[in-house]
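Q: The following block contains a protein sequence and its predicted model.
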Amino acid sequence: MLSQNELLYTLALQRVKNLGDTSAKKLISTVGSAEGVFKEKKHHLLKIDGIGALKLKEVSATLQLPKAEAELHYILKNNIACHYFLEDTYPAKLKHCLDGPILLFERGNIHLHNRNIVSIVGTRKITSYGANFCKQCIEELAPLNPVIVSGFAYGVDISAHKVAVANNLQTIGCLAHGFNQIYPRTHKKYVTQLEENGGFLTEFWSDDPFDRSNFLKRNRIIAGISEATIVIESGEKGGSLVTADIANSYNRDVFAVPGRSTDKQSLGCNNLIKSNQAHMLTSAADLVYMLGWNVSETPRPTTQTQLFVEFSDAEKMLYTYLTSNGKEGLDTIALACQLPTFKVATLLLALELKGAVRPLPGKLFEAI
């Protein structure tokens, strides 16, 4: 854990104009610490590849430490957790992003180790189609206990957070401002719920002015912290498409929910799919399969009669087919049961979560 003194110097380095997180990490890695960067002679620092005079212009303890001391006081007074990019508490997946922040600030009770993490983004003008898909997708994922990440904005973001809370899932709001404010203000009523079921992350200081350019920096955290990013609805242009682009640049999986070609709020998603920048997402089963998430086994009911009581008619049909025919592939099951493939994928996931079906190598399934 960072000492208070090293946190002070890391805050000071974070505040240096024109430096950026990538260069700051390079300086720390070369010199050994943020404090060492401020105490090292400038001509030594200039020998580091990619570090020029402009980036070092404001690397001055005299200039930066007073600001850092004020922010450190705010952090300690408000019991804010700080995650340093070289420590274990820093989000593991974000460590692999070269431009990830050197410091992340947390409010709440966030636990990310060994967890399935997925980001959900989209339009602020969510339709009933998007809201229903968001609800269904998260509810289907709930037995896998994923962490749901979003940006706490209007529309898709807040819908994802609310559904996650309703399903007792950990959810994280990545903010484009410091903890001394909440944007949008109307979402202040959700703050306590999120902090009790995860919390908030930001790289911004308490005195940072709210600026729309902050959203781009916030979006890279949303994309970098998770295993995959889902775009539920988006117009032809929008911040969620930027997040998808960043996720692709990090070599993360991107999923997009298709919509009708005439729906303005589906244009962005359809274009992502059409240009092979995103996998088509028609149900949670698509994501579980593509990411290779393991479904925890649950106790199987003792009798077939009890099992069928818990099944829908369609689930019962699939289970009966697999019981009679043994191992079968998704397409074969769909053809035999006369159901669309995407529907069968969803049903198989439901049966898997109930401990009645298990996936096998070669994209096969069998009844347990």
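A: Here it is on my side, so go on.
Q: all contacts plus neighbour counts: C-alpha atoms, from now on.
A: Noted.
Q: Now do the same contact list for the most centrally placed residue in the chain.
A: Nearest to the geometric centre of the chain sits Ser119, at 3.1 Å (CA atoms, centre = their mean). Neighbouring residues of Ser119 by CA atoms under 8 Å, 6 or more residues apart in numbering: Ile148, Val149, Ser150, Ile222, Ala223, Ser226, Glu227, Ala228, Thr229, Ile230.
Q: In addition, the following structure is provided for comparison:
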Amino acid sequence: MKEQELKYWLAWNKISDIGPKRFHKLMEYFGSAENAWSVKSEEISRVLNLSNKISSRISEEKNNITPEQELDLLAKYKANVLTIKDDLYPENLKTIHDPPPVLYFKGNIIEKDKNSISLVGSRKATYYGKMVAENLSKDLALAGLTIISGMARGIDTAAHKGALAVHGRTIAVFGCGIDLIYPPENRRLAKEIEESGALITEFSFSTLPERQNFPRRNRIISGLSLGTVVVEAGEKSGALITADFALEQGREVFAVPGNITSSLSNGTHNLIKQGAKLVNNYRDILEEIPGIVVQETNTKEISAEKFSLSEEDQIIYKIISNEPIHIDEIIEVSKLSASKVSEILLNLELKDLIKEIEGKKFIKL
């Protein structure tokens, strides 16, 4: 698209009351974003059937926008943009109801990204949830799929990290402008994603990560994907909104079962009751996606039998599970001395059989 027209697409996209539906209506009536920009506010109000209050708000915002500056911001923040008319606009996203007319992005969007799976879940995830999300993401990325998530704390972060760990592709969808990183502690992660995939948003520059933006972000997460996997979610989790969008968009919905005593399992278990496919491993996901071209995965399971473990090593290894266990409890159950247990734990960790996490706790890998 020529810059002369593009700058008006970006300008309209900046106006908060002009969402995708109204934008597409303007384009249909006036033929171009530039033509729509040049008409009087009364005409815009008539075409969109706006109330006086909304019409005044749009007119005020429009008067404060200089379309040329939107192009300058692209250069300033080293960002790129796709419109729905561009060939590279994601194929999966084009098919949803009222697709975003504009996508700002950093990194690269490629044709292969149409084979995508989204992994979402609670921001306050358990260690189990984060581990499952990361492992599923690794396996799916090794199978050649692009991993989509929202770069939020918890499950989203674990999903992105899993794909990056095996040099796979991953895309993070923002609920704010492309010039902002939220949450701020994921700045380094965002840079890694940009180098191995893409950062994407429909929101214009300087849009803050406000609460009302995230449902719109969630519909893009599901829209980019062939299916959505919910790993952990409470009964009112935003991840369930993503699952609802996936169903509306005719996409597959999957759920990972969790601990029945955890409130973070309520959302995923309800999804399973409602017909979402229960996920034990990545193959459960792949077999529900027809026509997908899957690479042979290089995933290798780590087994204790591959290592020469002494009898005492075996005792400690059997005590440790996927649930974190404190070193004091390991000492008590094993009946071994504290020094011997510490020695064995270090040995098992060096062999990548277990991992120490916060608070002197250990889990099996």
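A: Done, it's in. It should be emphasised that the depicted structure is a prediction, and the values quoted were computed from it without experimental measurement.
Q: Looking at the contacts of Ser119 of structure 1, spot the one nearest Glu139 of structure 1.
A: Proximity of the contacts of Ser119 of structure 1 to Glu139 of structure 1 (CA to CA) peaks at Ile148, which lies at 11.4 Å.
Q: so where do the helices sit in the stretch 1-150 of structure 2?
A: 3-14, 20-30, 33-38, 41-48, 52-63, 67-76, 91-94, 127-142 (DSSP state H, counting those that start in this stretch).
Q: Then the stretch 151-300 of structure 1?
A: 156-166, 191-196, 214-225, 239-249, 267-274, 284-291.
Q: I'd assumed Ile331 was in contact with Ile315 of structure 2.
A: No. Contact criterion CA atoms under 8 Å: Ile315 of structure 2 and Ile331 do not qualify, at 10.8 Å.
Q: about what we covered before: just name the most buried of the helices of the stretch 1-150 of structure 2.
A: helix 127-142 (a mean of 24; mean count of other CA atoms under 10 Å).
Q: Report the mean deviation for that one after fitting onto structure 1.
A: Compared with structure 1 after the fit, helix 127-142 of structure 2 shows a mean deviation of 2.4 Å (mean CA distance after the TM-score superposition for structure 1).
Q: what comes into contact with that helix?
A: Contacts of helix 127-142 of structure 2 (CA under 8 Å, 6+ apart): 119, 146-147, 154-155, 158-166, 168-169, 231-232, 281-282, 295-299, 322-324.
Q: Please repeat the previous calculation with a cut-off of 6 Å.
A: Ile155, Ala158, Ala159, Gly162, Ala163, Gly168, Tyr282, Thr297 (CA atoms under 6 Å, 6 or more residues apart in numbering).
Q: Can you check which part of structure 1 it sits on?
A: Here helix 127-142 of structure 2 aligns to structure 1 at residues 128-143, judged by TM-score structural alignment.
Q: coming back round to it: ok, which of the helices of the stretch 1-150 of structure 2 comes nearest Gly175 of structure 2?
A: helix 3-14 (14.1 Å).
Q: With structure 1 overlaid, report how far that closest one is off on average.
A: Counting by mean CA distance after the TM-score superposition for structure 1, helix 3-14 of structure 2 comes out at 1.4 Å.
Q: which of the contacts of helix 127-142 of structure 2 tops the neighbour count?
A: Sorting these by how many neighbours each has (other CA atoms under 10 Å) puts Ile155 first, at 32 neighbours.
Q: Please report the distance of that residue from Leu119 of structure 2.
A: 8 Å (CA to CA, to the nearest Å).
Q: Spit out the contact partners of the closest residue to Thr10 of structure 1 other than its chain neighbours.
A: Using CA to CA, 6 or more residues apart in numbering and skipping the chain neighbours, the partner closest in space to Thr10 of structure 1 is Ala34 (5.2 Å). Residues near Ala34 of structure 1 by CA under 6 Å, 6+ apart: Tyr9, Thr10, Ile28.
Q: mind putting those in CSV, distance to Tyr289 of structure 1 included?
A: Formatted as CSV, these follow (distance: CA to CA, whole Å):
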residue, distance to Tyr289 of structure 1
Tyr9, 45
Thr10, 41
Ile28, 40
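Q: from those residues, which is closest to Gly259 of structure 1?
A: Thr10 (45.7 Å).
Q: any idea how far Ser29 of structure 1 is from that closest one?
A: 13 Å.
Q: what does Ala164 of structure 1 give?
A: In terms of CA to CA, Ala164 of structure 1 sits 38 Å off from Ser29 of structure 1.
Q: now Ile120 of structure 1
A: Relative to Ser29 of structure 1, and taking CA to CA, Ile120 of structure 1 is found at 33 Å.
Q: same thing with Asn251 of structure 1?
A: 24 Å.
Q: same question, Asn5 of structure 1
A: Distance from Asn5 of structure 1 to Ser29 of structure 1, by CA to CA: 18 Å.
Q: try His111 of structure 1
A: Taking CA to CA, one finds His111 of structure 1 at 26 Å from Ser29 of structure 1.
Q: likewise Pro143 of structure 1?
A: Between Pro143 of structure 1 and Ser29 of structure 1 the computed distance is 40 Å (CA to CA).
Q: same check, this time on Val288 of structure 1
A: Counting by CA to CA - Val288 of structure 1 and Ser29 of structure 1 are separated by 37 Å.
Q: repeat for Ala228 of structure 1
A: 28 Å.
Q: before we move on, what about Cys82 of structure 1?
A: Taking CA to CA as the measure, Cys82 of structure 1 falls 19 Å from Ser29 of structure 1.
Q: Could you pull out the strands in the stretch 201-350 of structure 1 for me?
A: Remark: strands assigned in the stretch 201-350 of structure 1 by DSSP state E, counting those that start in this stretch are 228-231, 253-256, 279-280, 328-329.
Q: how big is the offset of the third one relative to structure 2?
A: Superposed on structure 2, strand 279-280 of structure 1 shows a mean distance of 1.6 Å to its aligned residues (mean CA distance after the TM-score superposition for structure 1).
Q: what's that strand packed up against?
A: strand 253-256 (3 or more CA pairs under 6 Å, 6 or more residues apart in numbering; DSSP states H and E).
Q: I'd like to know which elements the strand it packs on is packed against.
A: Against strand 253-256 of structure 1 (3+ CA pairs under 6 Å, 6+ apart) you get strand 228-231, strand 279-280.
Q: Now tabulate those in CSV and tack on mean neighbour count and distance to Glu69 of structure 1.
A: Shown next, in CSV, are those (neighbours: other CA atoms under 10 Å; distance: least, CA to CA, whole Å):
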stretch, mean neighbour count, distance to Glu69 of structure 1
strand 228-231, 27, 36
strand 279-280, 20, 46
